[in-house]
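Engineer: predicted model, plus sequence, below.
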Amino acid sequence: MPVPYVPNDPVTTLDRRDGPHGEVVLRRRGPAAGAPPVYEIIANGCFLMDTSDGRSERLLVDAALRALPAGRAEPAVLIGGLGVGFSLAHAAAEPRWGRITVVERERAVINWHRTGPLSAVSGAALADPRVRIEEADLLAYLDAPLPGPAHDYDYDYDYDYDAICLDIDNGPDWTVTEDNKGLYSPTGLAACRARLRPGGVLAVWSAQPSERFEEALRNAGFAGVTTEEIIVARGVPDVVHLAVLAA
């Protein structure tokens, strides 16, 4: 259920940190009478997301699962971006998913989930044995050579995925952080494709529809490119772009 937006709700800054990619801030808005508080993440002075309504994040995960070939057992999903935790929490609430990996580059965001206010959203998911959090830039994670015995990783851990769900920045056409653009470039899409199993699905959240990005997905070798819209309270609809890798 979306939380009503009240323009005069008091806003409190809970944490502010400077990192390698700029400033990230966690704020609490409200609570208004009879409503829970809303937590907001601000990056480099720009609003990214809040906990008022998680419909589009849930659709991101559900749409990826629906698009997978029928009968695929315990598919592995990679979620790019932890954000306020809606995508992770929704994936962990679905027993059909197998391994769930979240890649988040901002240590502050991870801390807000593990020991801070956002644990109210993701606490149960973080305790799920299927869930693994990787602190890394997503494009670097996708491009990195697979770890071997000399690394501090589980050597038998599988690094390919049935679905990749991207919820990074504001989507492909407007990024708050300049270097996030690389993820939506031909190089970034090729990196996503390389880590998908045959028949795998790439699902990409965006704050607005993008015909240009749909064409980029086709040019990257994906098939079945579609876009699903999610009506929001204010402004243009959020969307999820879906693309399928040939089996």
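Structural biologist: On my side now, so go ahead. Everything numeric in this text was worked out from a predicted model, so none of it was measured.

Engineer: going forward, measure contacts and count neighbours with C-alpha atoms only.
Structural biologist: Will do.

Engineer: can you give me the helices for this structure?
Structural biologist: Applying DSSP state H to the chain gives helices spanning 55-67, 86-92, 107-114, 119-126, 138-143, 186-194, 211-219.

Engineer: show me what the second one is in contact with.
Structural biologist: Counting contacts by CA atoms under 8 Å, 6 or more residues apart in numbering, the residues outside helix 86-92 that touch it are 54, 57-58, 60-61, 79, 82, 97, 100, 102, 121-122, 124-125, 128, 130-131.

Engineer: likewise for the fourth one?
Structural biologist: Residues lying outside helix 119-126 but in contact with it, judged by CA under 8 Å, 6+ apart, are 84-86, 88-89, 92-93, 112-114, 131-132.

Engineer: closest to Pro209 out of those?
Structural biologist: Phe86 (20.8 Å; CA to CA).

Engineer: how near is the closest one to Ala76?
Structural biologist: Counting by CA to CA, to the nearest Å, the separation of Phe86 from Ala76 is 18 Å.

Engineer: one more: Arg66?
Structural biologist: 14 Å.

Engineer: residue closest to the middle of this structure?
Structural biologist: Taking CA atoms, centre = their mean as the criterion, Asp167 is the residue nearest the geometric centre of the chain, at 3.1 Å.

Engineer: can I assume that one is in contact with Gly80?
Structural biologist: Yes: the criterion here is CA atoms under 8 Å, and Asp167 meets it with Gly80 at 5.7 Å.

Engineer: the more surrounded of Arg66 and Ala76?
Structural biologist: Ala76 (23 against 10; other CA atoms under 10 Å).

Engineer: what's the nearest residue to the more buried one if we skip its chain neighbours?
Structural biologist: Nearest residue to Ala76, sequence neighbours excluded (CA to CA, 6 or more residues apart in numbering): Arg99, at 4.6 Å.

Engineer: who are the contact partners of the one you found?
Structural biologist: 74-77, 130-132 are the contacts of Arg99 under CA under 8 Å, 6+ apart.

Engineer: repeat for Val77
Structural biologist: Contacts of Val77 (CA under 8 Å, 6+ apart): 97-101, 161-165.

Engineer: could you pull out the strands for the protein?
Structural biologist: Secondary structure of the chain (DSSP state E): strands at 11-19, 22-29, 38-43, 46-50, 77-80, 100-104, 131-135, 161-166, 196-206, 223-230, 238-244.

Engineer: got another one to weigh against that:
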Amino acid sequence: MLPWTHLDTATTPEGDLLRLFQRGTEFSIRLQGGNELMNSRLSGSEEALATLAVQRLGRKAPRVLIGGLGMGFTLRALQQVAPDAQIEVAEIVPELVGWATQHMGAVFGDCLNDVEMRIGDVARIIEGGGYDAILLDVDNGPDGLTRAGNDGLYSEAGLHAARSALTQGGVLAVWSAHPDKRFAKRMEAAGFEVDEVAVRAGRKRGARHVIWVGVR
């Protein structure tokens, strides 16, 4: 088996290190301690984040904000199921945007061409409002593994802010690596009609992840 090659390192606002590795055509982004955040071979749940949101939204030419670029799985899925969408992507670690073109061009293709990339905290960008859908995949889920600052995004106040940023009937979809019974209740308390969906990390295999789809 081919060994992993370390390609680059990025630093989060909190000072944590993210490392990009490659093995053949496979890519992996990991925390400094080795915890894998994403892998180019497992895209199913990130794609479902987009498809489930669009299904619930049922709206033409939606304005959509994606929180977290990652490896672009959610973005590409959104472009396929809603080709007329106006898309903004918020990413707080600018190096990840560079990795998309410098190292993972084969993964990303040309999906960034018609997208507004916004470098910064999605919690601040949300405040601009006027979105038909907000798709959040900025951490391991509501437990805030990679950034303590993400806790506010998933708090009651953060969820109320997201709801205020949505148009009537708009959708907030949130990805998580693990179930969290309290989070669905917080979404409901913030005024969302919530569905909780379990999806595979891969299209037919891998761990089960969770997506909450909330409608304003």
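Structural biologist: Looks like it came in fine. The structure presented is a predicted model; accordingly, all values stated were derived computationally and were not measured.

Engineer: TM-score for this pair?
Structural biologist: Once superposed, the chains reach a TM-score of 0.90 (TM-score structural alignment, normalised by the length of structure 2), with 211 aligned residues with a CA RMSD of 1.7 Å.

Engineer: thinking again about what came up before, dump the contacts of Arg99 of structure 1 to JSON lines, plus distance to Ala43 of structure 1.
Structural biologist: Formatted as JSON lines, these follow (distance: CA to CA, whole Å):
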{"residue": "Glu74", "distance to Ala43 of structure 1": "35"}
{"residue": "Pro75", "distance to Ala43 of structure 1": "32"}
{"residue": "Ala76", "distance to Ala43 of structure 1": "29"}
{"residue": "Val77", "distance to Ala43 of structure 1": "26"}
{"residue": "Arg130", "distance to Ala43 of structure 1": "29"}
{"residue": "Val131", "distance to Ala43 of structure 1": "25"}
{"residue": "Arg132", "distance to Ala43 of structure 1": "24"}
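
Engineer: closest to Pro172 of structure 1 out of these?
Structural biologist: Closest to Pro172 of structure 1, out of all of these and judged by CA to CA, is Val77, at 20.3 Å.

Engineer: and the closest one? What does it align with in structure 2?
Structural biologist: Val77 of structure 1 maps onto Val64 in structure 2, with residues paired by TM-score structural alignment.

Engineer: kindly report the same for Phe222 of structure 1.
Structural biologist: So, by TM-score structural alignment, Phe222 of structure 1 is matched to Phe192.

Engineer: thought that match was touching Trp212?
Structural biologist: No: with contact defined as CA under 8 Å, Phe192 of structure 2 does not count as touching Trp212 (10.4 Å).

Engineer: report how many residues lie close to the equivalent of Leu189 of structure 1 over in structure 2.
Structural biologist: Correspondence of Leu189 of structure 1 to structure 2, assessed by TM-score structural alignment: Leu159. By other CA under 10 Å, the residues close to Leu159 of structure 2 number 22.

Engineer: ok, Lys181 of structure 2 next?
Structural biologist: 9.

Engineer: from Gly30 of structure 1, how far out is the equivalent of it over in structure 1?
Structural biologist: With TM-score structural alignment as the criterion, the equivalent of Lys181 of structure 2 in structure 1 is Glu211. Distance of Glu211 of structure 1 to Gly30 of structure 1, given as CA to CA: 37 Å.

Engineer: what residues does stretch 182-189 of structure 2 touch?
Structural biologist: By CA under 8 Å, 6+ apart, stretch 182-189 of structure 2 touches 142, 154-156, 159, 193-194, 196, 212, 214.

Engineer: highest neighbour count among those residues?
Structural biologist: Gly214 (27 neighbours).

Engineer: Ala73 of structure 1: what's it in contact with?
Structural biologist: Ala73 of structure 1 neighbours (CA under 8 Å, 6+ apart): 96, 98.

Engineer: same thing with Asp160 of structure 1?
Structural biologist: 76, 195-197.

Engineer: that one corresponds to which position in structure 2?
Structural biologist: Alignment note (TM-score structural alignment): Asp160 of structure 1 maps to Gly130 of structure 2.

Engineer: re the thing from before, and the gap between the match of Val77 of structure 1 and Val174 of structure 2?
Structural biologist: For Val64 of structure 2 relative to Val174 of structure 2 (CA to CA), the value is 13 Å.

Engineer: find residues that contact each of the two.
Structural biologist: Counting by CA under 8 Å, 6+ apart, the residues touching both Val64 of structure 2 and Val174 are Leu135.

Engineer: show me what contacts the nearest residue to Ser206 of structure 1 once chain neighbours are set aside?
Structural biologist: Leaving aside its chain neighbours, Ser206 of structure 1 sits nearest to Gly171 (4.0 Å; criterion: CA to CA, 6+ apart). Counting by CA under 8 Å, 6+ apart, Gly171 of structure 1 touches 204-208.

Engineer: shared with structure 2, which of those?
Structural biologist: Retained in structure 2 (both residues aligned by TM-score structural alignment, their matches' CA atoms under 8 Å) from the contacts of Gly171 of structure 1: 204-208.

Engineer: of those residues, grab the buried ones for ChimeraX.
Structural biologist: With 16 or more other CA atoms under 10 Å as the criterion, this ChimeraX line picks the buried residues out of the kept ones among the contacts of Gly171 of structure 1:
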select :204,205,206,207,208
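
Engineer: and which of the kept ones among the contacts of Gly171 of structure 1 is nearest to Tyr39 of structure 1?
Structural biologist: Ala207 (18.5 Å).

Engineer: nearest residue to that closest one other than its sequence neighbours?
Structural biologist: Nearest to Ala207 of structure 1 is Asp238, by CA to CA, 6+ apart, at 4.7 Å.

Engineer: where's the aligned residue in structure 2 for that neighbour relative to Ile119 of structure 2, distance?
Structural biologist: Here Asp238 of structure 1 is matched to His209 in structure 2, going by TM-score structural alignment. Distance, His209 of structure 2 to Ile119 of structure 2, by CA to CA: 27 Å.

Engineer: cool, and Pro179 of structure 2?
Structural biologist: 29 Å.
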